[in-house]
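# Fold the following, please.
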Amino acid sequence: MADDDLATLGPATEPRTTPAPRPADGAGPPQPGPAEAAPEALPATGPAGRWLPRIVIAGLVLAALNLRPAITSLGALLEEVRDGLGMSGTVAGLLTSVPALCFAAFGFAAPRLARRWGPGAVVCAGMAAIAVGVVVRPYAGGTGGFLAASALALAGIAVSNVLMPVVIKSWFADRVGSMTGLYSMALALGTSLAAALTVPMTEALGGSWRTGLAVWGVLAAAAVLPWLVVVRRRRAAAVPATDSAAGAGEAPLRITSSPTAWALAVFFGLQATAAYITMGWMPQIFRDAGVSAGTAGVLLAVTMAMGVPLSFVLPRLASRMRHQGPIAVLLGLCGLAGYAGLWLAPAAGAWAWALLMGISNCAFPLALTMIGMRSTSSAGVVKLSAFAQSVGYLISIPGPLLVGTLYQHSGGWGLPIALMAGLMVPQIAVGVLAGRDRRIEDES
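Okay, here's the model as predicted:
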């Protein structure tokens, strides 16, 4: 990205020379960055400027809270939505694949949008898109309108997904692990709250699934506010962009020639497959086993809530390790144990399987942490984040659809769960490869 891409997020005063980024949380000596690296956030002046980093943190937390409720609230009410819109199992499987499709398509566009408008403005627009899409989709009329409004919300989620690691790298280069942990914890909290509260809120608001889904637009609207402050503060300063002349002779970073980038992309794709199958279908697995709808929603909430403390601790731990592969192995083994339980005794051991699946789903904050650690610069992080997440979500698209099709045609959960378990094995393998102490700049 050009220098002004990331400077848009920072308080604009006189530029300063930025020290080379350290590994996350300051572990180890500083790493040299390429000349094309985007600058750190600029120093703040005045009361508003001094508060701006805190406003960015608030924006990160509020954005993270909104990156999953549009999906998990739907999972909790999927049966009611299917009945209300007349969806077949295959179409419902397509609905659970839409997030991955939108994340892949719009994730590729995030770097270009950030170059044109600045990451802060793009994230702000993303939060607004989530708010509008979540409110409109239950009342859009028919499956087509529901899918179109969902795509709008998911487009906002997609660009924010890609740009959050960039914001963290540019503002908090020496605290990548701790800030990724805070962001991941807020994301897990938003996910679990939506799963746990959607059904009771629906009942409290009159029992309509439309109201139960639309109410989450309020939280998204609140997330727009801090990013408006960031964008307005930057534009008010009106400091012209500065391009690094030193970078003119540097060879461009070719992300596709990096084995680590590909390993991260595949790891991201497989963990996303597992996560969206879990969010979209796990409540239905429990309901088919005789568990009530309310309890099934709470079980999904427990799975998501496991990510709240673990997503805060795990990135800090991972950032202090030279090789994150052992963590990927441990998370994968928990996933395999959870799938075995869902196959053998879904109702009897429901709480244990929910806990194990929650631990396994922490592959997501691990992937985000590795994205921040596998490049020496903010410019490298935005390319790696866009590549790993977009390619990863493309990889994940068939998973939820296959699960829905297998469920409908087999009449049970044996084959779908076998598919989930089978995909966990390559996830472990590529997680070990992605966890090696490498930098994409060295490989490309």
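# all contacts plus neighbour counts: C-alpha atoms, from now on.
Fine.
# doesn't Gly338 make contact with Leu357?
Not Leu; residue 357 is Met. Yes. Using Cα atoms under 8 Å, Met357 is in contact with Gly338, at 5.6 Å.
# more crowded one of the two?
Neighbours per residue (other Cα atoms under 10 Å) separate Met357 from Gly338, with Met357 holding more: 30 against 25.
# got the contact list for that one?
By Cα atoms under 8 Å, 6 or more residues apart in numbering, the contact set of Met357 is Thr303, Cys334, Gly335, Gly338, Tyr339.
# Among the residues you listed, which ones are in strands?
Counting by DSSP state E, the contacts of Met357 place none of their members in strands.
# Show the buried residues in those.
Neighbour counting by 16 or more other Cα atoms under 10 Å classes Thr303, Cys334, Gly335, Gly338, Tyr339 among the contacts of Met357 as buried.
# Same list (those residues) but as JSON lines, adding distance to Met424.
Listed next are the buried ones among the contacts of Met357 as JSON lines, based on distance: Cα to Cα, whole Å:
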{"residue": "Thr303", "distance to Met424": "17"}
{"residue": "Cys334", "distance to Met424": "10"}
{"residue": "Gly335", "distance to Met424": "7"}
{"residue": "Gly338", "distance to Met424": "11"}
{"residue": "Tyr339", "distance to Met424": "10"}
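# please give me the structure for this one as well, since I'd like to look at both together:
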Amino acid sequence: MTPPPTAAPALPAPATVDPRPTRDPGAGRRTHPATGGALVLVGMLLVALNLRAVVTSLGALLDEVRDGLGLSGVTAGLVTTLPTIAFAGLGALTPWLVRRVAPARVLVVAMLALAVGQVLRVATDSALIFVLTSALALSGIAVANILLPMLVKQHFPHRTGLVTGAYTMTLTVGTTVAAASAVPIAHAFGSWRAGLGVWAAMAAVAVLPWVPLALRTRAAARRSTQTAAVATPTRVRPARTRLGWAMAVYFGAQSLSGYAIMGWLAQLFRDAGYQPESAGLLLAGVTALGVPIALLMPTLAGRLGSLRPLVLGLTAASALAYLGLALAPHGAALLWVALMAIGQGAFPMILTAIGLRARTAEGTVALSAFAQSTGYVIAALGPLMVGILYEATGGWTAPIGFLLGALAVQTTAGMAIARPRYVEDE
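Here you go, the predicted model:
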């Protein structure tokens, strides 16, 4: 919140302080031409395009990777759990990082780590090196996950729903394309390595808009940090609020199911009798059908007085999808895919809620970091537990029962964040 104006003699300030009244950096600030508003948007969309491709391409080719590297079911579960581990650990460090380094410079390094990690992991025959280089790639995604909501709040405060919808839709498109094309690319080149490694080029392209932004905004970022320090003397700490914990639990539960689906749904359909290409297309169908949902959900969430109808509707769709996969995975696969796509609308909804439940840019990045880093600790259980239960039982009833339990927790937390309030107020 912006403090009331104070007479100049009563407030010591550096000689370089702007004489105009201080404004909160996240409250209605227009993007200055020097920061390249259009370039920021293009850069955000390119980053979003990369945020799940590294995960869903692996999910579509998991059988081939397991055979090629000799991975057990438990090790494969660990590999599919890596995204959540990386996102939890590095996501928590991002607010500290952006207080010291301009976001554009951070994103340059993040996208380079993503590109290099993807190249290195397909160049090895060692399971250990595959895991480590996958972690390097995922570290770039972890940082970008936290930064995007903050960038929306800073650069597009009056178009939060529209821009959030645009980047979540782009994220969904990248997820869909990777899931649908990983197997055909691998078959075309005769190796699963091609199906995973091709996405490094897309990450390298995402670096390009941030290089000029990093060069042009270094000084501006320092001034912005100084202004924010004067305007917000008390740091926002979501861990001390009920809202912060409710957001973290909801984010964690929906991410648990999301990463379990990305990591194991193609395998479920293979076990149900589908060919690898068809199983990959069904996985891609979940994200493809989610594209319009990702575009519309932020606007819808922003216009509703309460998120309760969305929370309950998304829960109902997910529950029906899980039950259908348990009872008739082959006979009505398209219906279950459609219902699952609707249920996964919880992801764009909670990203929008992060912006809706904070007043300032600092509050947004603090809430984003806490909800996502803590949430991903919870989410790490998803792919790992699904892998353990799948190997222990040889079927999908137990894993799906586990996901239904997580859905119940998600719904409870969702009801707690449904009514409008702000993390700064708590």
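# re earlier: closest to Ile428 of the first structure out of the buried ones among the contacts of Met357 of the first structure?
The nearest member of these to Ile428 of the first structure, counting by Cα to Cα, is Gly335 at 10.2 Å.
# and that closest one, what does it touch?
Leu356, Met357, Ile359, Ser360, Asn361, Ala421, Met424.
# residue contacts, the first one?
The neighbourhood of Leu356 of the first structure, defined by Cα under 8 Å, 6+ apart, consists of Thr303, Cys334, Gly335, Ala337, Gly338.
# Find the nearest non-adjacent residue to the aligned partner of the last one in the second structure, please.
Residue-level alignment of Gly338 of the first structure against the second structure, with TM-score structural alignment as criterion, gives Ala321. Of all residues beyond its chain neighbours, the one nearest Ala321 of the second structure is Trp336 (4.6 Å), with distances taken as Cα to Cα, 6 or more residues apart in numbering.
# Could you tell me how many residues sit around the counterpart of that neighbour in the first structure?
For Trp336 of the second structure, the aligned position in the first structure is Trp353, judged by TM-score structural alignment. Close neighbours of Trp353 of the first structure, defined as other Cα under 10 Å, add up to 24.
# name the element the spatially most central residue of the first structure belongs to?
Taking Cα atoms, centre = their mean, the centroid of the first structure lies closest to Asn161, which sits 4.9 Å from it. Per DSSP states H and E: Asn161 of the first structure is located in helix 142-171.
# buried stuff in that helix?
Buried, per 16+ other Cα under 10 Å, within helix 142-171 of the first structure: 143, 146-171.
# show me where the stretch 101-250 of the second structure has helices.
For the stretch 101-250 of the second structure, the helices defined by DSSP state H, counting those that start in this stretch occupy 103-121, 127-155, 160-189, 192-197, 199-207, 210-216, 218-231, 242-271.
# To Arg23 of the second structure, which of those helices lies closest?
Taking Cα to Cα, helix 218-231 is the member of these nearest to Arg23 of the second structure, at 7.3 Å.
# Now check the second structure for the residue matching the residue nearest to the centre of the first structure.
Correspondence of Asn161 of the first structure to the second structure, assessed by TM-score structural alignment: Asn145.
# Its match and Arg270 of the second structure: what is the separation?
Taking Cα to Cα, to the nearest Å as the measure, Asn145 of the second structure and Arg270 of the second structure are separated by 31 Å.
# Could you count how many residues lie near the residue mapped onto Leu384 of the second structure from the first structure?
Matched by TM-score structural alignment, Leu384 of the second structure corresponds to Leu401 in the first structure. By other Cα under 10 Å, the residues close to Leu401 of the first structure number 22.
# ok, for Leu401 of the first structure, nearest residue in space, not its chain neighbours?
Gly93 (4.3 Å).
# The second structure: which residue goes with the one you found?
In the second structure, Gly93 of the first structure lands on Gly77 (TM-score structural alignment).
# if we can go back for a sec, now the helix or strand where the residue nearest to Ala321 of the second structure lies and helix 242-271, what's the angle there?
Using DSSP H and E, Trp336 of the second structure maps to helix 333-343. Interaxial angle, helix 333-343 of the second structure versus helix 242-271 (axes from the mean of the first three to the mean of the last three Cα atoms, to 10 degrees): 170 degrees.
# If we go by neighbour counts, what in helix 333-343 of the second structure is buried?
Neighbour counts using 16+ other Cα under 10 Å place Ala333, Trp336, Val337, Ala338, Leu339, Met340, Ala341, Ile342, Gly343 of helix 333-343 of the second structure among the buried residues.
# What of stretch 110-121 of the first structure?
Buried, per 16+ other Cα under 10 Å, within stretch 110-121 of the first structure: Ala110, Pro111, Leu113, Ala114, Arg115, Gly118, Pro119, Gly120, Ala121.
# Give the equivalent position in the second structure for the third one.
Right, the one you point to is Leu113 of the first structure. Per TM-score structural alignment, Leu113 of the first structure is aligned with Leu97.
# what's the spacing between the residue lying closest to its match once chain neighbours are set aside and Leu46 of the second structure?
Closest residue in space to Leu97 of the second structure, ignoring its immediate chain neighbours: Val106 at 8.0 Å, by Cα to Cα, 6+ apart. For Val106 of the second structure, the distance to Leu46 of the second structure equals 15 Å [Cα to Cα].
# before we move on, back to that, is the match of Trp336 of the second structure in contact with Gly341, as I believe?
Yes. Between Trp353 of the first structure and Gly341 a contact is recorded at 6.0 Å, counting by Cα under 8 Å.
# any idea which element the match of Leu384 of the second structure lies in?
helix 398-410.
# Summarise which helices and strands that helix is packed against.
helix 89-117, helix 259-288, helix 414-434 (3 or more Cα pairs under 8 Å, 6 or more residues apart in numbering; DSSP states H and E).
# tell me which residues in the helix or strand just after the shortest one are buried?
Moving toward the C-terminus from helix 414-434 of the first structure, the next helix or strand (DSSP H and E) is helix 440-443. Within helix 440-443 of the first structure, the residues that qualify as buried are Ile440, Glu441, counting by 16+ other Cα under 10 Å.
# The second structure: which residue goes with Arg438 of the first structure?
Aligning on TM-score structural alignment places Arg438 of the first structure opposite Arg421 in the second structure.
# And Ala418 of the first structure, by the same measure?
So, by TM-score structural alignment, Ala418 of the first structure is matched to Gly401.
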